[in-house]
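Asks: Could you look at this predicted model? Sequence included:
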Amino acid sequence: MPTNAEIAAQLLRDAADFFRQVGDQNAPIKPQMDHNARAFEVVADRLERSPTDEFAPGTLAANDGANGAG
């Protein structure tokens, strides 16, 4: 049986896929949708790695590459 963290991580990955699909269908917003998708994937990765960890605001992009690269 999956844990709450595993379910949450999968939901985040599904949302990332949704953002990418929206971006693929609408070129003017594709960069923003790709950025959103990457951010959701980064949080999913963190959640899977360490479900109870904390992080300081503003560290997401610097530490995990959520700035659209990747």
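Replies: Right, received. Where do you want to start? Numbers count the residues shown, from 1 in each chain.

Asks: CA only for contacts and neighbour counts going forward, please
Replies: OK.

Asks: Correct me if wrong: A44 contacts L12.
Replies: Yes - with contacts counted by CA atoms under 8 Å, A44 reaches L12, the gap being 5.8 Å.

Asks: for G58, what are its contacts?
Replies: Shown in contact with G58 (CA atoms under 8 Å, 6 or more residues apart in numbering): no residues.

Asks: this is the other structure I want to compare:
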Amino acid sequence: MPTHIQLATDLLRNAAKFFNDVGAQNPDLADQMSTNAAAFDRVALLLETDPTGEFVEPEKAPE
């Protein structure tokens, strides 16, 4: 039986795959879908490596 963390990371990685698949089928959305997929993959990695850690938002780039 998977743990909550395993379930969450599987869901996040499946969502990332979905975004990548949508981007591959629709070039107009490819950049945005790639960004979305990377975010979901990153959160899955954070959950796996530090499940009780606090999220620190990256510095925003100057406009």
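Replies: Cool, got the structure. Here the structure is a predicted model, which means the values were calculated and not measured.

Asks: What mean distance separates the one helix or strand F40 of structure 1 maps to from the matching residues in structure 2?
Replies: In this assignment (DSSP states H and E), F40 of structure 1 forms part of helix 30-49. With mean CA distance after the TM-score superposition for structure 1, helix 30-49 of structure 1 departs from structure 2 by a mean of 0.3 Å once superposed.

Asks: tell me, that helix lands on which residues of structure 2?
Replies: With TM-score structural alignment applied, helix 30-49 of structure 1 matches the range 30-49 in structure 2.

Asks: Could you tell me how many residues sit around E59 of structure 2?
Replies: 6 (other CA atoms under 10 Å).

Asks: F19 of structure 1 too?
Replies: The local packing of F19 of structure 1 (other CA under 10 Å) involves 21 other residues.
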